[in-house]
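K.L.:
please find the sequence and the predicted model below.
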Amino acid sequence: MPTSFEAETRTGRRRPGAVTDPSVVVRWNQAAMDAILGRYQAAGNRFGPATVNARALAIIHNAIYDAWACYDRCAVGTRFGGSLRRPRSERTLDNKNEAISYAAHLALLDLYPEYKVAIDNMLRSLGHDPDLTDPRRNSPAWIGRRTARAVLDYRHGDGANQLGTPAYTDTTGYQPRNSPQTAGAFDPATVTDPAHWTPLIVGGKVQRYLTPQFAVMKPFALSRPDQFTVPAPPAYPSVRMTAAIEELLDISAHLTDEQKSIAEFWLNDDVTPPGAQQMWGRYVSARDGYGVDEDAQIFFGLNMAECDAAIGSWAVKAQYDFARPSTLIPFDRRGRQIQAWGGPGRGTVTMDGLDWQAYVAVPPFPATVSGHSTFSGAASEFLRRFTGSDSFGDSFRFKAGASTVEPGLTPRTDVVLHWPTFSDAARQAGISRVYGGMHWSFDNEPGIEMGHRIGKVVHRQAMRYFAGTHR
């Protein structure tokens, strides 16, 4: 187990004149990402659970925000409103930092107890005592622990089943309609309903639908998990579905280095969904010279948007239970010759349609709607409204040969990904799933739009908290 956290953004650039050191809010955000990454890597999993991660980040930043709000003249918290507001003489930066740190510390311990040593050391590095469990009433440490405990108690009953054995176990009784298929050895004879999700057998392990109970989890700002939805996928078989299959076959046969780089960058192996959106927030904080006040608000709203995006997109997945390209394309094109990407380093080859494969690994849950697209649409909408502009400006250089799918081969030369606007970043994140063969186009664009609608609702709710008008 690590004994310290040292996460940084992959971009990490700051505009000239920006603050040299990130606020304590950003530092705890980085620590949270380290804990998230460490847990799923320790388990040997390729993917971090996007739903669980979104909820964890939302809880941590809800606790941080509620502690901070006690030291603001207007803002109200989500659990106590303004009843714990401290007098003006106590609204110092030191007190805010201390309250925030004790809140984040308690929330992280609740969510990632296996990293207690590192979490304690993080608090200690900020000048605070992790062994302080009974602080003086109304002190910053008491405020931080009191507000965090209230958030945790509330969220323990939100339907995610964090306290289950094991944690986050399905509570819906979901059963797939199709038997599991071995990745790379598709057997169409065992398919019962090709239009529905089929679990894969990867490395000898059968995929299990990741947290289907998030489809009925308690949201932050949405009135209910299924407040928004997307149009139903095309019927199978149909002309529209044939066109969707042909589109992905064409993309697969003509994958460019840029498309491969986009597919891999947004796969988020190193930061896990919705980790990319945390980088957006950190970049904005550095770009605009934010301090603890702005960071407490932006990361609160951003992660409430991401959590509601997870809940909303999982409600749609439960509604349609639609097949991934990784199973429907081999079923549809079995016995027919196709042109497609042939595997790492092989380029485009002629193959039996039964052998078609996605460029990137496929996660364990249904296709429609794309979570990446919904997460990204929600984040871009919230950040656009919070900052007052769609302007973003971040970029990333994907180094030659840095591919994890085709290491040493792809891309042949450096590929620079840049996002002038939040909308551009959201669109690229969404299309990355189509380039990678994980999703259909009809999963992507409606997902981005649904994300925008979620981001708008969350922003409106968050602003009421910030202004002290929430009731």
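P.N.:
Now that the structure is in, tell me what you want to look at.

K.L.:
drop to CA atoms for contacts and neighbour counts, all remaining ones
P.N.:
Fine.

K.L.:
strands of the stretch 301-450 of the chain, start to end?
P.N.:
337-341, 348-352, 391-398, 415-421 (DSSP state E, counting those that start in this stretch).

K.L.:
highest mean neighbour count out of these?
P.N.:
Per residue and on average, the most neighbours among the strands of the stretch 301-450 of the chain fall to strand 337-341, with a mean of 20 (mean count of other C-alpha atoms under 10 Å).

K.L.:
for residue 96, see how far away the residue of the chain positioned farthest from its centre is.
P.N.:
Distance from the C-alpha centroid of the chain peaks at residue 89, with 38.5 Å (C-alpha atoms, centre = their mean). For residue 89, the distance to residue 96 equals 12 Å [C-alpha to C-alpha, to the nearest Å].

K.L.:
again, but for residue 119
P.N.:
Distance, residue 119 to residue 96, using C-alpha to C-alpha: 19 Å.

K.L.:
max-length helix in this protein?
P.N.:
Under DSSP state H, the helix in the chain containing the largest number of residues is helix 292-320.

K.L.:
packing partners of that helix?
P.N.:
helix 24-42, helix 50-69, helix 93-111, helix 275-287, helix 371-387, helix 441-467 (3 or more C-alpha pairs under 8 Å, 6 or more residues apart in numbering; DSSP states H and E).

K.L.:
included below, for side-by-side comparison, is a second structure:
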Amino acid sequence: MNKIMMQSLALIFFCILSLSGCGSGSTESGNNTPTPQRPQTVVADDRPVSVARMWNEVLLEGIRHDFARPTIHARNLYHVSIAMYDAWAAYSQTAKPFILGQTHGDFRCDFDASVLVGDPQIAREQALSFAVYRIIRHRFKNSPGVDHIFSLADKLMTDLGLDTSYTSRLYTNGSAIGLGNHIADCIVQYGMQDGANERVNYANVYYQHVNPDLIMSQPGNPDIIDLNRWQPLALNEFIDQAGNAVIGGASEFLSPEWGNVEPFALLPEDKKVVQRDGHDYQIYHDPGLPPLAETDSAEYYKWGFSLVAKWSSHLSPDDKVMIDISPASLGNIQHYPESFSEYQDFYDSLQGGDNSIGYSINPVTNQAYTPQIVPRGDYTRVLAEFWADGPNSETPPGHWFVLLNSIVDHALFERKYEGKGNELGSMEWDVKAYFTLGGAMHDAAITAWGIKGWYDYIRPVSAIRSMADFGQSSDPDAASYHVNGLPLEPGFIELVAVGDPLAGTNNEHVGKIKLFSWRGPDYVVDPVQYDAGVGWILAENWWPYQRPTFVTPPFAGYVSGHSTYSRAAAEVLTALTGSNYFPGGMSGFEIKANDFLVFEKGPSVDMTLQWATYQDASDQCSLSRIWGGIHPPADDIPGRLMGIKIGNAAFAKAKSYFEGQP
């Protein structure tokens, strides 16, 4: 598998169109929706690309053209996956539906399986298509890309020979179309009371940030009140990761109350209810406090955020540092830190990366992995942008659906559940895989954002600039000492001295902190021709490696959503396939020189991001957020650890439905 990105929608739709006669012609009279008849020359579950996969592609494309809202799209992926699974499970003799005939909290969806008739494979396609179509029409009706999204959904219905004018929810006459509309209605109504606050566009109810806006166009962070709390950013123009302009320039915290949303496999014993300002915050898998400034854990606070600043010096290929990015050297992490004191042994503070040991051989080919030597500064920049999922982003949970689809496309992949037994049909595999992964991504969002809303932790750009304003915290006898300042590190974090190029015309910057770091967007005159490079800058002007119209995500850092999503997904993919390894023992994504980075030129060489295992891809995703200036280590490790629990719980619960004993 040379590329993880799956084939384009155009190719998918070509596949659909090539299946002449695979659709259904039908008519409706009044409220009766008869089950359309289809020629029996096509066996639905033998399609090379299932109808479930086709609709998943439409959904992913819809997410790319909507606002970049990872929590909301994790929920969309989850709810659409429920619709797909229930349309399949309704006709199963063993599997139990999730929404049909079930009660969730105060909500119940009525269902009578005894009335279902007809070819179950044909009926499944019809029920699934109508269910997903209705949900997409409902969820994306206010999207900035609504016309594009709806046109794709309409086209797929037309290509499948399905008439969207059938709106009846009557299924007791055996109509699969009526069942699909009924499933969609149940999921829409369920979503109106699941705690997501969908009725008012997912608006926050009670969360309030405590810090005033950080004005990125001005130096430092002079107005910050609490060094431990999240701070909104004030930008001249804010554009989210999907490329949509946000009015006002400063974005509201996304989903700080998401812990209140009804989960999939999270259990009451996983949850703690805490209060702030008289309001409840529900948090699952509570990791405890992150390192805090002006407390006993302040040294870990300063170490973590200064590490982010130091890793920013790795973002240029001009430093001539060459590294092996193949599985021969990277991946195969054996142990994660269990306390802040262990972090310094896990991360390489100066050179970057973690304590992964790589692999001696590919277990599928029994051959050694071929080293791939590239400039570190190209690798780090590509990682930061690849895993950021934007612009044109399907957001982190959607990205793992893309990875899942790419695994199925591999020539060596077999649709064997848990890697055992006979191969499943394409639809059965897809609906089971989507249901499992969708549940895990939904629970990851609930867990990570519940914690983000409660702990409300500061981001690196706010912490580094504010610490720079205080000075240095290493030498009480040197200039600019303050206990809340940045720790000095020769070659990375130093004091500006007289005669320094940064001293200023009148030595006004002498005694300030300087960083050897990525220089920021002001140094990119033309992103097609130039990169910012690395050099000495005043720490008060530090930028994360992000677009100047984005800078950092509009929500708190602790814990990392990327780390939580990716590790939960890695656990699901490992369990689904019955193997730690990608098909063939390695997967990758090809990067062309000077044809990948968006906000500056690069990379300077061709490369292929490579992973032996699903865990390796997840671990790489986590590191990318540190090099991107988005997270310190304290945000990362707890996300990975809770992702393990979330992924395993989601797999176990989904499997119980497949076996008919949830």
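P.N.:
Received it, and whenever you're ready, just let me know what you need. The shown structure was predicted, so the numbers you read here are calculated from the model rather than taken from an experiment.

K.L.:
mind giving me a markdown table with the helices and strands packed on helix 292-320 of the first structure and columns for distance to residue 79 of the first structure?
P.N.:
Shown next, in a markdown table, are these (distance: least, C-alpha to C-alpha, whole Å):
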| stretch | distance to residue 79 of the first structure |
| --- | --- |
| helix 24-42 | 19 |
| helix 50-69 | 8 |
| helix 93-111 | 13 |
| helix 275-287 | 24 |
| helix 371-387 | 22 |
| helix 441-467 | 11 |
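
K.L.:
want to throw these into TSV with mean neighbour count?
P.N.:
Shown next, in TSV, are these (neighbours: other C-alpha atoms under 10 Å):
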stretch	mean neighbour count
helix 24-42	21
helix 50-69	28
helix 93-111	24
helix 275-287	23
helix 371-387	29
helix 441-467	23
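
K.L.:
of these, which is nearest residue 320 of the first structure?
P.N.:
If you check each of these against residue 320 of the first structure by C-alpha to C-alpha, helix 441-467 wins as the nearest, at 11.1 Å.

K.L.:
I figured residue 251 of the first structure hits residue 432, correct?
P.N.:
No: applying C-alpha atoms under 8 Å as the test, residue 251 of the first structure and residue 432 come out as separate, 11.4 Å apart.

K.L.:
more neighbours: the two, which one.
P.N.:
Under the criterion of other C-alpha atoms under 10 Å, the comparison of residue 251 of the first structure against residue 432 puts residue 432 first, with 25 against 17.

K.L.:
hang on, the earlier thing: figure out which of the strands of the stretch 301-450 of the first structure is closest to residue 230 of the first structure.
P.N.:
Smallest distance to residue 230 of the first structure across the strands of the stretch 301-450 of the first structure (C-alpha to C-alpha): 24.4 Å, for strand 415-421.

K.L.:
can you list contacts of the closest one?
P.N.:
The contact list for strand 415-421 of the first structure, computed with C-alpha atoms under 8 Å, 6 or more residues apart in numbering, reads 257-258, 261-262, 390-400, 425.

K.L.:
do the same with stretch 245-255 of the first structure
P.N.:
The contact list for stretch 245-255 of the first structure (C-alpha under 8 Å, 6+ apart) reads 325, 329, 338-341, 348-349, 358-359, 434-435, 437, 440.

K.L.:
can you give me the buried ones in it?
P.N.:
For stretch 245-255 of the first structure, the neighbour count (16 or more other C-alpha atoms under 10 Å) marks 245, 248, 249, 251, 252, 253, 255 as buried.

K.L.:
against residue 266 of the first structure, how distant is the counterpart of residue 436 of the second structure in the first structure?
P.N.:
Matched to the first structure by TM-score structural alignment, residue 436 of the second structure sits across from residue 301. Distance, residue 301 of the first structure to residue 266 of the first structure, by C-alpha to C-alpha: 22 Å.
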